[in-house]
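Student: dropping a prediction and its sequence here:
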Amino acid sequence: MQEAISHLVTLAQALGKPQDHHALPAPFALVPQGVKVQDLEGMLRAPTRIRQAVTVLDADTFIAYVNRFASTASVVFCDGPEGRTFRAVLDYHQPEQPSWGQHVAVYQCPISIEWGRWKSSDRKRMDQATFAEFFEENIKDITAPEGIPDAPSAADMLEISRTLEAKKNISFRQGTRLDNGQVQLTYNEQIDGQAGETGQLRIPEQFYIGVKPFLGGDAFCVAVRFRYRIQEARLAMWFELVRPDKVLEEAYTTVRAKIQGSIGEVPMYEASI
């Protein structure tokens, strides 16, 4: 009886003994219950490969992470100004050797608070008090670039927003054709505005802001049109960002060039996965 028990124990130990196989990345064992293959990688001192998805918050961190883990198999994908996402797959496929692609770092250029404020209020008509309050809260973003002598200063724009007075002049001109009695009516509307305590400030057609479209990115000088109208006897004021899509495109291109110039020979593809 004891001999039979010893024989069964020996068979069980043989079935559960870990085996190495060149086709599998980790050791395995045949488990007697159901005779299934049991992965034993969790019992090793370290995993057999990196499985990690990292989301970074700025371009410098993305560059540092890629440079730390990059190999000849690493690639970076970027999906253009609309997606603004850079994805590094550090264990990507090679022409003659497929890989798992499970070690990934992602950087999606985050919109800055400053750019978000200006963009959310772009072309939004406001009463004078609301408009002046917006300018007061964001006055640090207004700039007067060198080389543009007529660019209004931040102080000028704040005073204009507070003191602008406008009046509407409407004139009609009527003409009658004698041959058929047709009446021609011409309508002309003119809005005149002045600003400053004594009306000494020139009201500009546009001003400029210096903001970073992406958090932690470079700052750009953006032209902004200044607009005002009289609607139902009330003054409406607003601003219009000049080609904000081009601003984001230029900001993205700048980030792309920075990353590509800092990750050595790691290839970069305009694509998304």
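Tutor: Nice, I can see it. In this text, all values refer to a predicted model and were calculated from it rather than measured experimentally.

Student: switch to C-alpha atoms for all contacts and neighbour counts from now on
Tutor: Will do.

Student: what sits against Leu30?
Tutor: Listed by CA atoms under 8 Å, 6 or more residues apart in numbering, the contact set of Leu30 reads Leu15, Gly16, Lys17, Pro18, Lys36, Val37, Gln38.

Student: sorry, that was for Ala59
Tutor: Ala59 neighbours (CA under 8 Å, 6+ apart): Tyr107, Cys109, Gly216, Gly217, Val255, Ile259.

Student: contacts for the helix or strand Thr55 falls within, please.
Tutor: Per DSSP states H and E: Thr55 is located in strand 52-56. With contact meaning CA under 8 Å, 6+ apart, strand 52-56 is reached by Phe62, Gln102, His103, Val104, Ala105, Val106, Tyr107.

Student: and Gln184, how many neighbours does it have?
Tutor: 10 (other CA atoms under 10 Å).

Student: quick revisit: out of the contacts of Ala59, which sit inside strands?
Tutor: Tyr107 (DSSP state E).

Student: can you tell me which of the contacts of Ala59 has the most neighbours?
Tutor: Neighbour-wise, the contacts of Ala59 (other CA under 10 Å) top out at Cys109, 23 neighbours.

Student: so that residue is in contact with Asp58, correct?
Tutor: Yes - counting by CA atoms under 8 Å, Cys109 does reach Asp58; the two are 7.2 Å apart.

Student: which neighbours do the two have in common?
Tutor: Joint contacts of Cys109 and Asp58 (CA under 8 Å, 6+ apart) are Leu215.

Student: now do the helices in the stretch 1-150 of the chain.
Tutor: Under the criterion DSSP state H, counting those that start in this stretch, the stretch 1-150 of the chain contains helices at 2-16, 59-69, 80-83, 113-120, 128-137.

Student: who's in contact with the biggest helix by length in the chain?
Tutor: If you go by DSSP state H, the chain has its longest helix at helix 244-260. By CA under 8 Å, 6+ apart, the residues outside helix 244-260 that reach it are 59, 63, 80-81, 84, 109, 119, 213-214, 217-218, 220, 222, 268.

Student: counting neighbours, what do you get for Arg202?
Tutor: 14.

Student: relative to Ala195, how far out is it?
Tutor: 7 Å (CA to CA, to the nearest Å).

Student: now Pro32
Tutor: 90 Å.

Student: more neighbours, these two?
Tutor: Taking neighbours as other CA under 10 Å, Pro32 and Ala195 compare with Ala195 leading, 20 against 14.

Student: against that first model, consider the following:
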Amino acid sequence: MLKDFQGERDVAAILAAGTTLAGAQKSPLADGVPFVVVPEGYKVEHVFERDESPARAIGLVKLRDVNSFVNYFNRQKRPESLIYASLDPAKILGVIDDHRAYGTEFTNEDGANWRQFRVEFAVPASREWKVWTGKDRKALNQLEFAELIEDNLPDIVTPDGSTMLSVALNFEASKEGNFVSAARLQDGSTNFVWKEDVNATGNKIAMPSQITLEIPVFENGQPSPVEARIKYRVKDGALTIWYELVRPHKVLEAAFRSIWSQIEEQTQTTILLGSPE
């Protein structure tokens, strides 16, 4: 009987120990995440739904403009926080819990940090930039080119709006005719000659060799001047016309650098070119 009683006590002790382990245990690690030991295979499981607040901040915050990024980063930043920038695609990324500097206050550590609390500003292109870069170097007929000019007339600053509107209307009027020639003038512009029939008097459309746009590269950004060269081809009575933006990548880079400088100044944080992995 004594032996059976001792066996019962041993079983009770084992069950009590198991019950103790089944409760959430406080982790001795720096992040303080509680855990439980599950009987099947004695696997350690972390418990994230627990106290009033998490042991550390994690997550990715996605913002849509410079001011929102600056306000959020300044609210959360720490001495170790860093900002990274990449141009293709245009993006600003703040890592709030980045690695700490080695050899400062952490004498027994290498400064490693979680790098899991981030704020991102994927800089969106403006509607105007999408329109003009989307049609860049794409051949259009005269009606398609006329519609492009009419729909985006406020973006063209040279020649003036009335001149470009006249060009667009003349192109629309030529839809039933045939283009018979194109002559470059001394001022660099081109006269396109078209006829409604073989016996009709030729009509002329003067087209500048180059136009200047003034459009924002990014949403809510300041307008930037962009040059566009006009190209054309007349074949079998049909006109094909297109434009080629002049070094648009440099315009994009300059606009991005402006955003870069604004964020550096307002966050008092030097931005690094690249991205954390």
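Tutor: Arrived safely. Please read all numbers here as calculations on a predicted model, not as lab measurements.

Student: next, the TM-score between them, please.
Tutor: Laid over one another, the chains give 0.76 as their TM-score (TM-score structural alignment, normalised by the length of the first structure), with 242 aligned residues with a CA RMSD of 3.0 Å.

Student: any of the contacts of helix 244-260 of the first structure buried? List them.
Tutor: Listed as buried from the contacts of helix 244-260 of the first structure are Ala59, Ile63, Gly80, Pro81, Arg84, Cys109, Pro213, Phe214, Gly217, Val222, Met268; burial here means 16 or more other CA atoms under 10 Å.

Student: how about the strands of the second structure, start to end?
Tutor: Under DSSP E, the second structure gives strands at 35-38, 43-46, 59-63, 82-87, 90-95, 117-122, 156-158, 178-184, 190-195, 203-207, 210-216, 223-235, 238-245, 271-273.

Student: winner for burial among these?
Tutor: strand 90-95 (a mean of 23; mean count of other CA atoms under 10 Å).

Student: that strand maps to which residues in the first structure?
Tutor: With TM-score structural alignment applied, strand 90-95 of the second structure matches the range 84-89 in the first structure.

Student: and stretch 142-151 of the second structure, by the same measure?
Tutor: Counting by TM-score structural alignment, stretch 142-151 of the second structure corresponds to 128-137 in the first structure.

Student: average offset of the matching stretch relative to the second structure?
Tutor: Following the fit onto the second structure, the mean deviation recorded for stretch 128-137 of the first structure is 1.1 Å by mean CA distance after the TM-score superposition for the first structure.

Student: can you give me the buried ones in that stretch?
Tutor: Gln128, Thr130, Phe131, Ala132, Phe134, Phe135, Glu136.

Student: follow-up on the earlier one: mind putting the helices of the stretch 1-150 of the first structure in JSON lines, distance to Arg173 of the first structure included?
Tutor: JSON lines is the format used below for the helices of the stretch 1-150 of the first structure (distance: least, CA to CA, whole Å):
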{"stretch": "helix 2-16", "distance to Arg173 of the first structure": "103"}
{"stretch": "helix 59-69", "distance to Arg173 of the first structure": "62"}
{"stretch": "helix 80-83", "distance to Arg173 of the first structure": "50"}
{"stretch": "helix 113-120", "distance to Arg173 of the first structure": "42"}
{"stretch": "helix 128-137", "distance to Arg173 of the first structure": "32"}
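
Student: hmm, back to that, chain center to the match of stretch 142-151 of the second structure: distance?
Tutor: 26 Å (CA atoms, centre = their mean, to the nearest Å).

Student: what does Glu49 of the second structure align to in the first structure?
Tutor: Match for Glu49 of the second structure (TM-score structural alignment): Gly42.

Student: now swap in Arg233 of the second structure and tell me
Tutor: Aligned partner of Arg233 of the second structure by TM-score structural alignment: Arg229.

Student: surely that match is in contact with Gly193?
Tutor: No - between Arg229 of the first structure and Gly193 there is no contact under CA under 8 Å: 9.6 Å.

Student: nearest residue to the counterpart of Ala73 of the first structure in the second structure in space, please, no chain neighbours.
Tutor: In the second structure, Ala73 of the first structure lines up with Glu80, judged by TM-score structural alignment. In this structure, Glu80 of the second structure finds its nearest non-sequential neighbour in Arg100, 5.1 Å apart by CA to CA, 6 or more residues apart in numbering.

Student: cool, Lys212 of the first structure as well?
Tutor: Going by CA to CA, 6+ apart, Lys212 of the first structure has Ala219 as its nearest residue, at 4.1 Å.

Student: can you pull the contacts of the one you found?
Tutor: Gly210, Val211, Lys212, Pro213.

Student: if I pick the second one, what's in contact with it?
Tutor: Counting by CA under 8 Å, 6+ apart, Val211 of the first structure touches Glu114, Trp115, Asp141, Ala219, Phe220, Cys221, Val222.

Student: turn those residues into a markdown table, including distance to Ala26 of the first structure.
Tutor: Below are those laid out as a markdown table (distance: CA to CA, whole Å):
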| residue | distance to Ala26 of the first structure |
| --- | --- |
| Glu114 | 50 |
| Trp115 | 50 |
| Asp141 | 57 |
| Ala219 | 50 |
| Phe220 | 52 |
| Cys221 | 55 |
| Val222 | 56 |
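
Student: of those residues, which ones are shared with the second structure?
Tutor: Using both residues aligned by TM-score structural alignment, their matches' CA atoms under 8 Å, the second structure keeps these contacts from these: Glu114, Trp115, Asp141, Ala219, Phe220, Cys221, Val222.

Student: the second one maps to what in the second structure?
Tutor: Aligning on TM-score structural alignment places Trp115 of the first structure opposite Trp129 in the second structure.

Student: that concludes my questions; thank you for your assistance.
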